[in-house]
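Visitor: coords below, sequence missing:
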């Protein structure tokens, strides 16, 4: 059976029937709009657009993987503000010949990723489209804390990361080389694993700036440097190169550090902290905030590169 066989309201009913609603959802799918509680009195909002062939390929990733990934990249943005995710809303464009099994898997992927943080898929919209398109909006609650923006880094602060870097980029390179069965790295491209709790945790520790690393560490830290009016210096020796990354680098003739510094899609968190803050695992100090501007890597001249939505493709 396809989504075309079900029709619009059949698809909506099928999706809604697979989505439990959490305590933050006062009114879920089925009305003109949802109602979500906002105990803090402020709502953190982020949105992303994913297009088949640009951000994912159905022959490389299952519907379940795509649902998990689409939810993860939005939930991670909420965590990067120091907030707790509460809900997501999904705009979905589908060709009429998409199978209902694929739709079920996509829905379950959204549901299961949201369950990791206690959030709900609280609503959305659907339409027929020539290719699969996903527009996801996420909401979050600050719990009385100030949001952690990109503008608070100051000279003397340390730069730290929480989460893996370079794995998704290496997995994409393996897929592009025809190595679809290459294990953990390919899985990292298909399904990121953000450390959501580290976002609110960093806010409680006194993080001065923070963001989700989605477009490459160098490019994303450049946003913190620009917003803060400061420079950032990174120590390449501080970044661990896992055996999987090293092996992929040998197989493909690539430098794993390039994936770590310039690859996106892992959705690690990068933050700055006052130098006296004792950071717990998994935070790893990789550099410092300096006077000046831009991002610099000790011993490397090339500090440019990262994802560009009008130039690059992840599918």
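Guide: Structure received. Predicted model only: the values in this text are computed from it and were never measured.
Visitor: alpha carbons only for contacts and neighbour counts from here, please
Guide: Noted.
Visitor: And the strands in the stretch 51-200 of the chain, which stretches?
Guide: Applying DSSP state E, counting those that start in this stretch to the stretch 51-200 of the chain gives strands spanning 84-94, 120-128, 133-141, 158-162.
Visitor: Name the residues of the first one that come out as buried.
Guide: The neighbour-count check on strand 84-94 (16 or more other CA atoms under 10 Å) flags 84-90, 92-94 as buried.
Visitor: Turn the residues you listed into a markdown table, including distance to residue 59.
Guide: Compiled in a markdown table, the buried residues of strand 84-94 are given as follows (distance: CA to CA, whole Å):
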| residue | distance to residue 59 |
| --- | --- |
| 84 | 33 |
| 85 | 30 |
| 86 | 31 |
| 87 | 29 |
| 88 | 26 |
| 89 | 25 |
| 90 | 22 |
| 92 | 19 |
| 93 | 18 |
| 94 | 16 |
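Visitor: another one to put next to it:
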């Protein structure tokens, strides 16, 4: 079942004040190391390096109460930030949350948001360990993810793809974009296509896949946040290589084809430009790491191609469009 809508009743943020808002968050997402001036984290592995990333979700830009709930927004915020940590081959350890919201916002919105963040951080064996709250004209959620890169292997950087390597992927391609298109269309969404909507509300990647890939010899990795062609073009440019994708390996599956028929949209557009799936895309020598599948090869001819040809769609997310 698809869930949407934000709470509109109950005490507001302005009525309970900053202390009440913070108490609502720590109650919804409890942590034994949250509550001091800063959280002290214990490295999980010897010879470890700290990895950090941050991302924002803005009401009306990145999410809408018409298409999701605060709980699901919280879960999505963790996935999109932890995917960046995983893409470096690191393990997420903790998250920090900063919220700007109108004073009239019901406290229940923040409580549900924090509950979503707390539930998703737990799935990565991590915690929400602190943050900040303030008033603003619209709801803005900023999550900072902190991770640990253990051992002496290099991080999975964008500039380390090499000719002759295999291109591998973990996670769906095009599902989030298709789910958003279904929600925005206003059509009655068949139960069979609800997984696409759910993938837009909360993308799915398996915790630890980036660590597995790094251990298995992957050298470069990114997460599909801005669109497959756009993100791989960045990797190809920074590595000074080309990437040739296999159309068979990335072709739209039955769910995407059915959604495309329903909406009159070519599902290849979702696969190539959709983004927000946060699928992990990397390069490696030898076989694909456990949990990954092969989708192409790295070549010396710069640019990204599909079966040696230019992609039919090359757009993607643009932050200031």
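Guide: Received the coordinates, thanks. Please read all numbers here as calculations on a predicted model, not as lab measurements.
Visitor: quick one: which of the strands of the stretch 51-200 of structure 1 is nearest residue 201 of structure 1?
Guide: strand 84-94 (10.1 Å; CA to CA).
Visitor: Check which helices and strands that closest one sits against.
Guide: Using 3 or more CA pairs under 8 Å, 6 or more residues apart in numbering; DSSP states H and E, the elements in contact with strand 84-94 of structure 1 are helix 63-80, strand 120-128, strand 133-141.
Visitor: what inclination does it have with respect to helix 63-80?
Guide: Using axes from the mean of the first three to the mean of the last three CA atoms, to 10 degrees, one finds that strand 84-94 of structure 1 and helix 63-80 are set 140 degrees apart in direction.
Visitor: In structure 2, what stretch matches strand 84-94 of structure 1?
Guide: Matched against structure 2 by TM-score structural alignment, strand 84-94 of structure 1 falls on residues 91-101.
Visitor: residue contacts, the residue nearest the centre of structure 2?
Guide: When CA atoms, centre = their mean is applied to structure 2, the residue found nearest the centroid is residue 80 (2.4 Å). Neighbour list for residue 80 of structure 2: 55, 225, 276, 278 [criterion: CA atoms under 8 Å, 6 or more residues apart in numbering].
Visitor: Aligned to it, what sits in structure 1?
Guide: Aligning on TM-score structural alignment places residue 80 of structure 2 opposite residue 73 in structure 1.
Visitor: The strands of the stretch 51-200 of structure 1 into JSON lines, with extra columns for distance to residue 109 of structure 1?
Guide: JSON lines is the format used below for the strands of the stretch 51-200 of structure 1 (distance: least, CA to CA, whole Å):
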{"stretch": "strand 84-94", "distance to residue 109 of structure 1": "12"}
{"stretch": "strand 120-128", "distance to residue 109 of structure 1": "11"}
{"stretch": "strand 133-141", "distance to residue 109 of structure 1": "13"}
{"stretch": "strand 158-162", "distance to residue 109 of structure 1": "23"}
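Visitor: now for those strands, which one comes closest to residue 65 of structure 1?
Guide: strand 133-141 (13.3 Å).
Visitor: Relative to residue 3 of structure 1, which of the helices and strands packed on strand 84-94 of structure 1 is closest?
Guide: strand 120-128 (9.3 Å).
Visitor: what's the most buried one of the helices and strands packed on strand 84-94 of structure 1?
Guide: Ranked by mean neighbour count, those are led by helix 63-80 with a mean of 27 (mean count of other CA atoms under 10 Å).
Visitor: what's the angle between that one and strand 133-141?
Guide: Angle, helix 63-80 of structure 1 to strand 133-141, by the same axes, to 10 degrees: 40 degrees.
Visitor: Just give me the mean distance for helix 63-80 of structure 1 relative to structure 2.
Guide: Superposed on structure 2, helix 63-80 of structure 1 shows a mean distance to its aligned partners of 0.5 Å (mean CA distance after the TM-score superposition for structure 1).
Visitor: Can you verify my assumption that residue 60 of structure 1 contacts residue 180?
Guide: Yes: between residue 60 of structure 1 and residue 180 there is a contact under CA atoms under 8 Å: 7.3 Å.
Visitor: picking that back up, with structure 1 overlaid, how far apart is the match of strand 84-94 of structure 1 on average?
Guide: Compared with structure 1 after the fit, stretch 91-101 of structure 2 shows a mean deviation of 0.6 Å (mean CA distance after the TM-score superposition for structure 1).
Visitor: What span of structure 1 is stretch 254-265 of structure 2 aligned with?
Guide: Aligned by TM-score structural alignment, stretch 254-265 of structure 2 falls on residues 243-254 of structure 1.
Visitor: Just the buried residues of that stretch, please?
Guide: Quick answer for stretch 243-254 of structure 1 (16+ other CA under 10 Å): 245, 248-249, 254.
Visitor: And for stretch 6-17 of structure 1?
Guide: Applying a neighbour-count criterion of 16+ other CA under 10 Å, the buried positions in stretch 6-17 of structure 1 are 11-12, 14-16.
Visitor: so where in structure 2 does that stretch end up aligned?
Guide: With TM-score structural alignment as the criterion, stretch 6-17 of structure 1 aligns to 16-27.
Visitor: what does that stretch contact?
Guide: Around stretch 16-27 of structure 2, the neighbours that count as contacts under CA under 8 Å, 6+ apart are 13, 34, 107, 110-111, 114-115, 133-134.
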